[in-house]
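Asks: sequence first, then the predicted structure:
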Amino acid sequence: MTATTHTPVPAHAPVAGSPTGADGRASYQKAQRRASLRALMLALPLIVFLLSTFIAPIALLLARSAQNREVPDSMPSLSRALDAWDGRGVPDEHTFALLASGIKDAQQSGQLGTVAKRMNFAQPEFRSLLMKTARGIRSDTPPAWKPALIEIDERWNSPETWRLLKRAAASPTPDYLLNAVDARMTPQGSIASLPANTSVYREAFVRTISISFTVTVLCLLLGYPVAWLLANLPEKSSNRLMLLVIVPFWTSLLVRTTAWYVLLQPGGVVNSLLMSLGIVTHPVPLVFNRTGVLIGMTHVLLPYMILAIYSVMKSVSPVYLRAAKSLGAHPFKAFVRVYIPQTLPGVGAGCFLVFVLALGYYITPALLGGAGDEMISQLIAIQTNTQLNWGLAGALSAYLVIFTAIFYFIFNRIVGIDRLRFG
């Protein structure tokens, strides 16, 4: 009887009727590319929408922090002449003639006001200088423009006036970025800090960080017990209480802030209740100060902290606490040593979310805060809406974005936000 020898079939041997070898891999890769292309085409409208309505406006605003186009666009010949000027003394007759020509052209094109506004950022009286010079320039050409302009206003004979004009004619410029941290470029080319009595923005950055940090701590102290209660109550009761957390999301931020304005004012509900209970004898200042800002922002941002922590607490099994107690641990010690460490991912996510959102808050501090509670977002709004200084607004926004990015990387380094669970 002859034995039959069976040759083993390799695990990777091709199955009959299936694509094999290089042709099979090429066909698979082609199918994958088609699937990826279809997915990209489906997401393309959303990508275009985000780029045009979110990314592009932010990029344009940040670019304004270094752009300096008012003087170069309105007086191009003068800008080129000032770029070649060495900055010593006052320029020559040719530059004075270009200045007169530039002022006349800018006045005829309606751009002189734009130039005057830009120069007024560098020196408050520069607008009056330009307007006075424009009125003093006659249609007839004088024998020499240099003595004629100096006769109109003696400030044209000052080297500092021309240095300011030279800086305004250069683009890109660091002026806005320096102003946003209360610094300026001296005529000698060095960076100097502004006097303490005129320093605004550095204090505002510190104030913004301080308020955001305090609100984050308050939200954590108030939100952790609420999240624990929601996670450990029976499901029916937990769902009912969850409505109290979610309902604020359905209410306008302006409405909630205005409600606190009504409650906290001297004749409001809170002060009336305190006085009726005999706790205080006169109204306590709770609005138009830091207290009102903290109360309003904590109320608005508290749900973010609660939901972030709650989503992690729901995944923590109660078996661990029972095991710790059965091994002799005190309930409080078991809670601190066993339960809290398991909820730290939610705590980290909630703190990060609340802190970053608080950095850019505007409505609540504007309505409930006082003169000493202005945050960076309010100063940005003032520059865009009142001062019309988009360059400085862009510089403040750039620093806020940079700080947020730095905080993210530090937080990620310490806590590991990439490993945090949001649900």
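Replies: Arrived safely, thanks for sending.
Asks: CA atoms for contacts and neighbours, from now on please.
Replies: Noted.
Asks: residue 84: neighbour count?
Replies: Using other Cα atoms under 10 Å, residue 84 has 9 neighbouring residues.
Asks: adding another structure so you can compare the two:
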Amino acid sequence: MSSPSLALSAAGAATAEAATSPLQGQRLQQAVRRAEAPGRLVSLLLVLPLLLYGAVFFLVPLAMMVHRAVANPEVQEALPRTAVALAGWATEGGAASDGPPPAAAAALVQELQQGAGSRQLGELARRLNYEQAGYRTLVIKTARQAAALPAPPPDAASWLAGVDERWAEPAPWRALQRAASPWTAYYLLSALDLRQDDAGRIVQAPADQRIYLDVVLRTLGIAGGVTLCCVLLGYPLAALLVRAPRKFALLLTLAILLPFWTSLLARTTAWIVVLQENGLVNGLLQALGLVSRPLTLVFNATGLYIVMVHILLPFTVLPIYSSLKGIPPHLMRASASLGAHPVRGFLAVVLPLSMPGVAAGALLTFIVAAGYYITPSLVGSAREQMLGYFVAFYANNTVNWGMASALGLVLLACVGAVYVVAASTLGVRQLAGLK
């Protein structure tokens, strides 16, 4: 074969290969995907229990908490016709007109007459009492007298004013109109010391009702102070664990992990015994002549910090220990060989490399501390109660799920904001230990 023929044959083969190579590549990718499909299915089945657990025990309760914080079913369930009549209540000059619609007054009397003594009426009275003090008594009193009527009165508005003169004022009707919507921002606004006035504007709550922002700041301050103490105590302890002999490190690790093996309630109660005026600490201080009278170490901020630091210290030590353990020891020797003082070598080499562990431990400690409820309730005074106490109070004592959920969302937002700041500063991978 001549040289031109050989060249043409080679060119044709190259062209055919170039034309078929994309098809071969696609077939190869399809074959690889088919081969990897069983492995991906197995991986998905292995992760599926974790995904279900997270959905059932985290996402569903979170969705329920959000719903409870904005749900407002009481008026809709107890006074559906009154709610419809008030929905079209006109406004004049930006404020509600003086008198309610006659249809709303008539519907209110009939529905109070029908629902007297029912569970829905009790929940309605409690909900309206949040909007205006004394509304609970007003609703129950009116319902009792409406139940005794042989027939609906011809002029419902006049009859209501005769039962209680407050019905002749626009304020109760405006409060009822605000509460008639199936959704409300009342609980979320109250959790931020805000309220909605009669004109619909969002304003600050009265001075004697502004308590929750102070509680939020107190919660964040206590959690931050406990976290700082845990970091200052936990870093040297973690460094000692890294450098200590094996037997001593094992004993020290057992001492650090010991709080995990004891009930939180038992640990808190034991600290009350230790820190009380006749406890071990005061007895030792007096025996050594350091104090002349017992110190007040419990039921105040001092006792709260002592107990919370002791309980939360392992959450700080373990991430820092893991970070320090992964730092090669020859780095400090290299810095010393270059003439660096050990302190300078630590500040320039070890501390920066251990910061992901410090940040992870501090963040974990802060998150756990911010949600504490039992320890502040038992060890702290009324001035040290944190946001968890009020969430439990509304959930257990007053059964006000809306307010409890709103306060829980505020706490969740604060913790989420702290996490976002930490993640944007150090990175999510470093916080998770995935450098």
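Replies: Received, thanks. This is a predicted model, so every value here is computed, not measured.
Asks: so who does residue 312 of structure 1 touch?
Replies: 343, 345-346, 421-423 (Cα atoms under 8 Å, 6 or more residues apart in numbering).
Asks: what subset of the residues you listed is buried?
Replies: 343, 345-346, 421-422 (16 or more other Cα atoms under 10 Å).
Asks: restricted to helices, list those residues.
Replies: 343, 345-346 (DSSP state H).
Asks: which one of the residues you listed is nearest residue 290 of structure 1?
Replies: residue 346 (28.0 Å; Cα to Cα).
Asks: what's the nearest residue to the equivalent of the closest one over in structure 2 if we skip its chain neighbours?
Replies: By TM-score structural alignment, residue 346 of structure 1 lines up with residue 357 in structure 2. In space, and not counting its chain neighbours, residue 357 of structure 2 is closest to residue 320: 4.5 Å by Cα to Cα, 6 or more residues apart in numbering.
Asks: and that neighbour, what pairs with it in structure 1?
Replies: Under the alignment (TM-score structural alignment), residue 320 of structure 2 pairs with residue 309 of structure 1.
Asks: give me the neighbour count for that match.
Replies: Neighbour tally, residue 309 of structure 1, other Cα under 10 Å: 31.
Asks: how about residue 245 of structure 1?
Replies: Residue 245 of structure 1: 16 neighbours (other Cα under 10 Å).
Asks: touching, it and residue 303? I think so.
Replies: Yes: Residue 245 of structure 1 is within contact range of residue 303, at 5.8 Å (criterion: Cα atoms under 8 Å).
Asks: quick one: the strands in structure 1, in order.
Replies: 183-185, 191-193 (DSSP state E).
Asks: please name whichever of those strands is nearest to residue 294 of structure 1.
Replies: strand 183-185 (30.1 Å).
Asks: how many neighbours does residue 115 of structure 2 have?
Replies: 18.
Asks: so what's whichever residue in structure 1 pairs up with it up against?
Replies: Aligning on TM-score structural alignment places residue 115 of structure 2 opposite residue 106 in structure 1. By Cα under 8 Å, 6+ apart, the contact list for residue 106 of structure 1 reads 74-75, 112.
Asks: still touching in structure 2? Go through these.
Replies: Checking the contacts of residue 106 of structure 1 against structure 2 (both residues aligned by TM-score structural alignment, their matches' Cα atoms under 8 Å), the contacts still present are 74, 112.
Asks: about what we covered before: tell me which of the ones in helices among the buried ones among the contacts of residue 312 of structure 1 is nearest to residue 298 of structure 1?
Replies: Taking these together and measuring to residue 298 of structure 1 by Cα to Cα, the closest member is residue 346, at 17.8 Å.
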